[in-house]
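Peer 1: Got a sequence here, can you model it:
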Amino acid sequence: MAEPANALPREIVALRMTPAQLTALEARGFVLLARSPGPLAVGDLFRFEVPSTISTAEALRLARDLAPSAIIDFNHIYRPAQAECRDLFCQQRRTIRWPQPPNECRVEASIGLIDTTVDRNAPALSGQKVTVLDGVSGGRPLASMNHGTAIAALLIGRSDASVPGLLPRSEVVTVQAFHKSDAGEDIGDTFDIVTAVDTLLKRGLKVINLSFTGPNNRLLAEIVARSASEQTLLVAAAGNRGPTAPVVYPAGYESVVAVTAVGDDLRIYRGANRGNFVDFAAPGVNVQVVSAKVETRFETGTSFAAPFITAALAASRAQQPAASSDALVTALQSSATDLGKPGRDPVFGWGLVQVPEICP
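Peer 2: Coordinates of the predicted model:
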């Protein structure tokens, strides 16, 4: 088993480890770095430094042998799914028939968000219903504010802001689960992301935006499955690695709503991942967003497409609280504009979401 390039070096994570198994690992040189403050919905979560005498891959095999009933994996890392943007402004909301200023979607919904740090003092978020929870373990430095602030403002920014939010009367509960790596990169690891999802589940959030991508992970899969069992919709970016890239996660899990990006011309974003896991397309090329440092900027990537689907599902959930997750997603499917090959396809999924019935 090779050393993973997309995981924190010298670390593994574990779920549902018994006290005896924990003792066995520590006796073999594993160092407990962090433990969930209380049982998560999927069990106790542990983060370990592996013994210095063996590789991370060897340590993973050893840990699984010592604790066969536990779920153990590398501490994979996940990155905000944004891409560099070089083009000009496009009127993306019109393509999905979202209300245009001075009109607004007046639905009041609650949305969960797991992302980088959010600047609640940004003009677009001033006075808005934003709850920010710290989700970075181990005292590591917080990630930058740009990505998280842009996503939060896109979701619920003030209606009179330079870039009005999709659901300005709604609230966002965000867990800042990304930290600054030694190399200065904004990353989130499995331990913090699984804990963040659990935090939002316990707060009763039924729609959660996940604008980041990374590898498949056993622990992440477990909390995703738990979310589905609790009728919580997870919406994720489909990825920006290109049409031949492998599936990314959490978008690749069956119960997660995976969102790709299209431009104002309804052409697929050339950097978008493709595959049978893609569910919907939404505007994600030259999306005008707010920033923690400048008033507005333009961004491209599936990160910025995901909030359009999140907002649509959150508005639907608020108006139909008794509806199942499957029913809400099926309603979006039936109203989507088919793009590409007839029916669902690996490029556009079910097509471009349309929202006139959601925000009349």
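Peer 1: For the rest of this, base every contact and every neighbour count on C-alpha atoms.
Peer 2: Noted.
Peer 1: now the spatially most central residue of the chain: how far from M1?
Peer 2: Centroid-nearest residue in the chain: L210, 1.1 Å away (criterion: Cα atoms, centre = their mean). Counting by Cα to Cα, to the nearest Å, the gap from L210 to M1 is 29 Å.
Peer 1: how about stretch 126-143: buried residues?
Peer 2: By 16 or more other Cα atoms under 10 Å, the buried positions in stretch 126-143 come out as Q128, K129, V130, V132, L133, G135, V136, S137, L142, A143.
Peer 1: So which residues make contact with it?
Peer 2: 33-34, 116-118, 120, 156-158, 168-180, 185-187, 192-193, 195-196 (Cα atoms under 8 Å, 6 or more residues apart in numbering).
Peer 1: one more time with 7 Å
Peer 2: 34, 116-117, 120, 158, 170-180, 186, 192, 196 (Cα atoms under 7 Å, 6 or more residues apart in numbering).
Peer 1: Break down the stretch 51-200 of the chain into its helices, ranges please.
Peer 2: Counting by DSSP state H, counting those that start in this stretch, one finds helices in the stretch 51-200 of the chain at the ranges 56-66, 92-95, 146-156, 190-202.
Peer 1: Next one: the residue nearest to the centre of the chain relative to P37, how far apart?
Peer 2: Applying Cα to Cα to L210 and P37 gives a distance of 23 Å.
Peer 1: what's the answer for W98, then?
Peer 2: 41 Å.
Peer 1: Another for comparison:
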Amino acid sequence: MPVLIRKRRVRAAFCSAPLLLILTTGAAFAAPPSTSPQITLPSPSVSRGFGTFVITIPIISGFTPATCISKGGSVTIQGKHFGNQSGKGVALGGHGIHVDAQILSWSDASITVRIPNDPKIQLNQWYYLGIEQANHGKWLSNINKNITICASAPLAAPKLTLPMPGTPSGPAIVLPPAGSGASAQPPPESTPAPEYGGEWPGESGYPGDSGYYGDSGGLPQPSYGSLLSSPLPPVPQVPPVAPEAEKSDIEPAEVVIIHSSPDEARQFAETARGMGLSIKRRRTLKGLGLVVSVVRLPVGMTVSDALLQLRGQLPDLWADANHRFTLQADADPKSYALRMMGWDGQGVSCNTPIRIGMIDTTVTNQHPVLQGAQITQKSFLPSGIEPAPPRHGTAVAALLVAQGEHEAMAGLVPAAQLFVAGVFRGRDDALDTSAERIAYALDWLLEQRVSTINLSLGGPRNLLVEAALHRVMQTGVVVVAAAGNGGAKGAPVYPAAQQGVIAVTAIDADARLYRNATHGDYVVFSAPGVDVWSADARGGGAYFSGTSYATPFVTAALATRITRMAPAAVIEAQKKSVIDLGTPGRDPEYGWGLIQSAGRCPSSS
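Peer 2: Predicted coordinates:
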């Protein structure tokens, strides 16, 4: 006879929701037929002969009304297995927001809620509704069904007109008022919102066209409680590790493995032991919803051989070398940058606090121009590892938040809060970091609720960094990265070349491309990056060159507008406001062209 078990709460990687457990003690017993999704877990106690857990989860099948819903209006969620309301809530998410809905009624097959009149919810925009833990800990249901917020009756809303900065008689850029929803369209039926936590972002070639950048409503609110147990997308095809890379481009004798839950990581550890591998260290990144395991390879096994074996036996496993990344600066480095970008100090509203993240070397915040800046730093280097000199990070930080009143040293967003993750080490004559440290830093920056992340670094494609940035961009955080200093024939530099990342190249005072800039169809914007004047960690100032130093100009330009507009609208506006360089339209050298800004935020002092 079947063993009858009462409903009870099970703590697992899924959620702490009431689950119906059906246990079988032998082949003669079978669970009753069910049409609901079933998740099969390994037996927790083989000695007791336990078999399969059948877990029933809430399933949302649709909404009534099926057309658009007004802010302040009600909608009925239809589906099954909703259970009782205890410990649960309903939230509206997507496009970088997470807003609780007011529950009006609740049954096992339908829930009626009211959409709040919240300013973060944009008109004519789509969002998903889902059932979650009341403490926002985790989604309990699927979130692949969308609603659209109705646009209000047409009004003669004022338009925001910005003159083309740097060209007094240039054409005007006309933008829709923030919140008008003019650039937001409901997603086509073929591209639903993510199910159970997220799919790979947009398929188009330009990130602003894919629609996954959401309205941050000022600071981005993650559109979920925790990403742990949210599935990763399919593993992308990546080339094998080249033999020459084993010598200097990767961490020796180790491989990084990415999972979306601790249970998966523990199960892999058992598999790894059977393959002669061992876990060197493992860390759960709650902000990213990832578990990173670093595998130690046995003596004599190369990284390329280990990856070949792992990918062959476990084709769905996210596994890669622990690649090294370097700073994208020129060792051979006048003040023109602000003028080129039209950064004249006029017309920028920075009343909303700006929070910018940065992964780099540490920063010498005792430098006179940084002493009044709001800088929070954290090192991600293990004890005993010598950190890289702070010169690169100090120069990048000063371009963003320097407090000097002289234009040549004034920061772009001096009132912003800057969160610096120090990940670079000094190793012989090299300054580098690993994919593992970058992932840890990204996790911390998400916890600091930054709206924009500056990555003046680069390296080869790496699946750990790729998965971590995918998670970051799911939350609506904009990622800006240096396009690289490999020259016209250089290989694509990551993470700049990753889908969704804003890649920045460098130009000089005459708008000529930086001689060492990497070319590629992933380049989005150009910015000053040759002989730019910034703070020198050793004292005073110096000239710096490289795509590293062009990146913060784009970071600042996007961060100031994100406080007032949705990220997708910001990127679209920036595309329209650039000064086109090179071949008309977007090209592999200059991207869309020289980014422009409406002004500079006032100093915090």
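Peer 1: picking up where we left off before, buried deepest among the helices of the stretch 51-200 of the first structure, which one?
Peer 2: Across the helices of the stretch 51-200 of the first structure, the average number of neighbours (mean count of other Cα atoms under 10 Å) peaks for helix 146-156, which reaches a mean of 27.
Peer 1: Which part of the second structure matches it?
Peer 2: The alignment of helix 146-156 of the first structure onto the second structure (TM-score structural alignment) spans residues 391-401.
Peer 1: cool, stretch 232-244 of the first structure as well?
Peer 2: Going by TM-score structural alignment: stretch 232-244 of the first structure matches residues 477-489.
Peer 1: So which bits of the matching stretch are buried?
Peer 2: So, applying 16+ other Cα under 10 Å, buried residues of stretch 477-489 of the second structure: V477, V478, V479, V480, A481, A482, A483, G484, N485, G486.
Peer 1: From H392 of the second structure, how far off is the nearest residue to the second one once chain neighbours are set aside?
Peer 2: Counting by Cα to Cα, 6 or more residues apart in numbering, V478 of the second structure lies nearest to T452, which is 4.7 Å off, once chain neighbours are set aside. Using Cα to Cα, one gets 19 Å for the distance from T452 of the second structure to H392 of the second structure.
Peer 1: try M275 of the second structure
Peer 2: 42 Å.
Peer 1: do the same with G591 of the second structure
Peer 2: For G591 of the second structure relative to H392 of the second structure (Cα to Cα), the value is 25 Å.
Peer 1: Ok, G130 of the second structure next?
Peer 2: 44 Å.
Peer 1: now T560 of the second structure
Peer 2: 23 Å.
Peer 1: before we move on, what about V501 of the second structure?
Peer 2: 21 Å.
Peer 1: give me every residue that touches the residue mapped onto P346 of the first structure from the second structure.
Peer 2: Mapped onto the second structure by TM-score structural alignment, P346 of the first structure lines up with P588. Contact partners of P588 of the second structure, counting by Cα under 7 Å, 6+ apart, are H519, G520, D521, V523.
Peer 1: hmm, 10 Å instead?
Peer 2: A488, T505, T518, H519, G520, D521, Y522, V523, V524, G582 (Cα atoms under 10 Å, 6 or more residues apart in numbering).
Peer 1: List just the nearest of those residues to V113 of the second structure.
Peer 2: Set against V113 of the second structure, the nearest of the contacts of P588 of the second structure by Cα to Cα is V524 (41.1 Å).
Peer 1: Where in the first structure does the host helix or strand of that closest one fall?
Peer 2: Using DSSP states H and E, V524 of the second structure sits within strand 523-528. Using TM-score structural alignment, the residues of the first structure aligned to strand 523-528 of the second structure are 278-283.
Peer 1: again with stretch 99-106 of the second structure
Peer 2: Against the first structure, stretch 99-106 of the second structure falls on no residues (TM-score structural alignment).
Peer 1: What residues sit buried inside that stretch?
Peer 2: V99, D100, A101, Q102, I103, W106.
Peer 1: Looking at those residues, spot the one nearest A566 of the second structure.
Peer 2: Among these, and counting by Cα to Cα, the member closest to A566 of the second structure is V99, at 16.0 Å.
Peer 1: What distance do you get for the nearest residue to G208 of the second structure once chain neighbours are set aside to R296 of the second structure?
Peer 2: Excluding the flanking residues, the one nearest G208 of the second structure by Cα to Cα, 6+ apart is A568, at 5.3 Å. A568 of the second structure is 42 Å from R296 of the second structure, where distance means Cα to Cα.
Peer 1: Same check on F268 of the second structure?
Peer 2: 14 Å.
Peer 1: Mutual contacts of the two, please.
Peer 2: The contact lists of F268 of the second structure and R296 share I279, where a contact means Cα under 10 Å, 6+ apart.
Peer 1: longest helix of the first structure?
Peer 2: helix 302-319 (DSSP state H).
Peer 1: what range in the second structure does that one sit on?
Peer 2: Taking TM-score structural alignment, helix 302-319 of the first structure hits residues 547-564 over in the second structure.
Peer 1: Report the contact partners of S534 of the second structure.
Peer 2: 335, 369, 394-400, 402, 408-411, 540-544, 549.
Peer 1: go with 7 Å
Peer 2: Here S534 of the second structure is in contact with A395, A398, L399, M409, G541, A542, Y543 (criterion: Cα under 7 Å, 6+ apart).
Peer 1: The residues you listed into CSV, with extra columns for distance to W533 of the second structure?
Peer 2: As requested, these are exported to CSV (distance: Cα to Cα, whole Å):
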residue, distance to W533 of the second structure
A395, 9
A398, 10
L399, 8
M409, 7
G541, 7
A542, 6
Y543, 5
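Peer 1: and which of the residues you listed is nearest R339 of the second structure?
Peer 2: Nearest member of the contacts of S534 of the second structure to R339 of the second structure, counting by Cα to Cα, is M409, at 13.1 Å.
Peer 1: How many neighbouring residues does that closest one have?
Peer 2: Per other Cα atoms under 10 Å, the neighbour tally for M409 of the second structure reads 21.
Peer 1: closest to V348 of the second structure among the buried residues of stretch 99-106 of the second structure?
Peer 2: Distances from V348 of the second structure to these, taken by Cα to Cα, are shortest for V99, at 28.0 Å.
Peer 1: so the closest one sits in a strand?
Peer 2: Yes. Assessed by DSSP: H, G, I helix; E, B strand; the rest coil, V99 of the second structure belongs to a strand.
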